[in-house]
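1. here is the input, now give the coordinates:
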Amino acid sequence: MFSSDSFPLLGGESPALQSVLRSASLVAATDATALITGESGTGKELLAGGVHQVSRRYAGPWVPVNCAALPSELVEAELFGYWKGAFTGADRDTPGFVHQAQNGTLFLDEIAELTLSGQGKLLRFLEAGECQRLGSGRAEKLDVRIIAATHQDLSALAAQGRFRSDLFYRLNVIPLGLPALRERTGDIQLLLEHFREALAVRHGVTAPVFAPSVLKRFSRYSWPGNVRELKNLVERCVVLMAGQTIEAHDIPDGWLADASATEDQLGMELPAEGVRLESVEVSLIQQALARTGGNRSRTAELLGVTRDTLVYRLRKYGFR
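-> Alright, predicted model coming up:
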């Protein structure tokens, strides 16, 4: 079996993944609020979409929202709507994302990036099922299921005062933690074959064949970008090496960091010919940024430096 029948887009047979999928199937049968956690690229939106598709709300709207993309000054207006004249530029009555999700599911990705004021209104909505548009004097009752997701540790953020603890507990009714790809390396071959065939059909080319040496190298790699990174790499191979038999040495170094360099960063030995320290630092920063989805605070934590120090190095090395 490549994947659970209920979640065909999340493939794999590893116990860690199958456990999450079983829990998600149970969650889907209810209207319980769920919090999906996992590193960037593990498939959090796919899991949330799967829950919606097999729930009683499947015929209702599916409204995904990336909280990190919401302008801080417009969070409440975007989420909960506004009436004409509520603020400068509000030239018409506009429903919010919660209104658009009526009788369906509102998926709030990157929930940790939601402003504190937006968190307060979201908490009220979760507890009372009602919201109030900007410029309105009355609350509206809505029937919307909330599924949230994050790659950050909300418990730690709550302890630091950067995320409302009451909202965290309200969201974390049913926690669903997706494992990183490096924790389910037994699924790599299944994913590799799935992406190889599906992407060859999409691009109308003959699928390449991956030699055993490729699988060996992939199994040793840490996959900081998780399943998304694997899919992107396979798509590159499908497009640029269609119909070929691909060996590990055929994959350019720029596409995948050398597996041996990721096995034990802390125990690495200095080569006899030496290294360029600047290159090592740049490589570690790149890996940390990829693993955290570009979140600078979390990246700084992984590297053991302050955020200000990280920002200085990002500017020094020309990161954007």
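
2. going by C-alpha atoms from here, please, whenever you check contacts or count neighbours.
-> Noted.

3. thought Gly12 was touching Leu190, still the case?
-> Yes: Leu190 is within contact range of Gly12, at 6.6 Å (criterion: Cα atoms under 8 Å).

4. overlap of the contact sets of those two?
-> The contact sets of Leu190 and Gly12 overlap at Phe2 (Cα atoms under 8 Å, 6 or more residues apart in numbering).

5. which of the two has more neighbours?
-> With neighbours defined as other Cα atoms under 10 Å, Leu190 and Gly12 compare such that Gly12 has more, 22 against 17.

6. to compare against the first, here's another:
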Amino acid sequence: MSDNNDLPVLLVVEDDEGLQRQLKWAYDGYRVVTASNRAQAIEMLRLHEPAVVTLDLGLPPDPDGTTEGFATLSELLAIKPDAKVIVASGHGARESALKAIALGAYDFYPKPVDIDQLGLIVARAFHLHAIEEENRRLEQGLSGSATVLGSIVTVAPAMQKIANTIERVAGANVSVMLLGASGTGKELLARAVHDKSPRKDAAFVAINCAAIPENLLEAELFGYERGAFTGAVKTTPGKIELAEGGTLFLDEVGDIPLPLQVKLLRFLQERVIERIGGRQPIAVDTRIVCATHQDLAAMQADGRFREDLYYRLAEIVVPIPSLAERPGDAILLARHFVNSFARELNPSVQGIAPDAAEAIDRHSWPGNVRELENRVKRAVIMADGKLITAADLDLATAEEKDVGAMPINLRAAREVADRRAIHQALTRTENNISGAAKLLGISRPTLYDLMKQYQLGA
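-> From the prediction side, this is the model:
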């Protein structure tokens, strides 16, 4: 018989002691630890580092509501983002499920609890956690790269969390709003929502609302009948209609003019449209995914964007971090783009020179992934040698200037310097431990100890 300490840890957060005991004894394949409130849950999380958590949203001091439960969920994931939190609630199941998933929960089940059904969800969560853990070990020990969602390549925890959210919401027939700066990959994420959904075999139709003049946007979205206006020589369906059974991606949705917002809202409420010049309502089954870089809250406040339309479009909101907020992704994506473009544009290019890797790591990337992709594409075309250089990328190679805030003490300053040096050495050697140790002038065991100390992976 296995030592109980060798079993995977399941944390059950439940204030009903009877149900707590029932759940504890139902899972003999796990080491089950329990908590009755938020403070105990955080204590157990820190003490046992469970891979999976089941969380009742109705916790004291708000057992009849969900406020304390959602606060606990947020705190659990802030401390251990890779934990698979399975949320339970009998309060407004659909609304609670949507909010829980948006906050990062792995799954949701309504009360009363079906032990067998919950057991399947728990088993699947442990299985997924084990796969992700193995992937992380492989990524850290080999190439440091991962394809986590379709063509989206990332090693950044923030983007991996977004990928998990997309995986969870793709199958639900809800509207998704992607918020992020230009060039962060909003259309790739929109396509991922479509490709992971039951609508994947139907059309994915994209329209950039900022790129079409106001007087033409209505016709583009809703279509028009023959003779509706000068030049309308034939009946033409709009983008909404063309996305029948599939997904319509509205990029830069904040640029839709107010009069057209009213017509879009009517479609979202009634799921019917009328073409310009038409009188016949047309039923359309189209899922909406939208994106914007604008502050829609401010636009609502000054009357430029309808609040009721926002809530129809934003059943799930996904904020996308800038490339600068995604540590490790710039060099990873650069290598991905080099491999992709070299095959087509310049097969003699085989990789990235050390000075280019250093410059990529140092650059702030104000244009995000789009800027990186454009620079790499140009560099691959212009490169004379087998490795693209910082000059090919048109990036400076001057030594990095320290402009950060003063560390709190000497120990903190050394940690910052150590982390930066280790990260740069691993980047330049493509995560080759022996090569990185040699660059740093230390032994392999010393480098392993430092990586363990600073939780940089091994």
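
7. now do the strands in the stretch 101-250 of the second structure.
-> For the stretch 101-250 of the second structure, applying DSSP state E, counting those that start in this stretch gives strands covering 107-110, 147-149, 152-153, 176-179, 204-208, 223-224, 236-237, 247-251.

8. would TSV of the ones you listed with mean neighbour count be doable?
-> Formatted as TSV, the strands of the stretch 101-250 of the second structure follow (neighbours: other Cα atoms under 10 Å):
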stretch	mean neighbour count
strand 107-110	20
strand 147-149	17
strand 152-153	16
strand 176-179	24
strand 204-208	19
strand 223-224	23
strand 236-237	18
strand 247-251	26
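
9. Gly404 of the second structure: which of those strands is closest?
-> strand 176-179 (27.5 Å; Cα to Cα).

10. and that closest one, which stretch of the first structure?
-> Aligned using TM-score structural alignment, strand 176-179 of the second structure spans residues 34-37 in the first structure.

11. off-centre distance for the matching stretch?
-> Averaging C-alpha coordinates over stretch 34-37 of the first structure and over its chain gives two centres that are 11 Å apart (Cα atoms, centre = their mean, to the nearest Å).

12. mean per-residue distance, that stretch versus the second structure.
-> With mean Cα distance after the TM-score superposition for the first structure, stretch 34-37 of the first structure departs from the second structure by a mean of 0.6 Å once superposed.

13. circling back to that earlier point, can you redo the strands of the stretch 101-250 of the second structure as CSV with distance to Glu43 of the second structure?
-> Formatted as CSV, the strands of the stretch 101-250 of the second structure follow (distance: least, Cα to Cα, whole Å):
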stretch, distance to Glu43 of the second structure
strand 107-110, 22
strand 147-149, 31
strand 152-153, 34
strand 176-179, 34
strand 204-208, 46
strand 223-224, 58
strand 236-237, 58
strand 247-251, 43
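
14. nearest to Asp394 of the second structure, of the ones you listed?
-> Comparing the strands of the stretch 101-250 of the second structure under Cα to Cα, the one sitting nearest is strand 152-153, at 23.6 Å.

15. and that closest one against the first structure, how far off on average?
-> Once the two are superposed, strand 152-153 of the second structure sits an average of 1.0 Å from its aligned residues in the first structure (mean Cα distance after the TM-score superposition for the first structure).

16. distance-wise, check the residue most central in space within the first structure relative to Pro61 of the first structure.
-> The centre of the first structure sits closest to Ser40, judged by Cα atoms, centre = their mean, with a distance of 3.8 Å. Distance check for Ser40 of the first structure against Pro61 of the first structure: by Cα to Cα, to the nearest Å, it reads 25 Å.

17. with Met241 of the first structure instead?
-> 39 Å.

18. and if you look at Ala69 of the first structure?
-> For Ala69 of the first structure, the distance to Pro61 of the first structure - Cα to Cα - is 21 Å.

19. what packs against the longest helix along the second structure?
-> Among the segments of the second structure that qualify as a helix by DSSP state H, the longest is helix 115-141. Helix 115-141 of the second structure makes packing contacts with strand 52-56, strand 84-89 when contacts are defined by 3 or more Cα pairs under 8 Å, 6 or more residues apart in numbering; DSSP states H and E.

20. run the last query once more with 10 Å
-> strand 9-13, helix 17-26, strand 52-56, strand 84-89, strand 107-110 (3 or more Cα pairs under 10 Å, 6 or more residues apart in numbering; DSSP states H and E).
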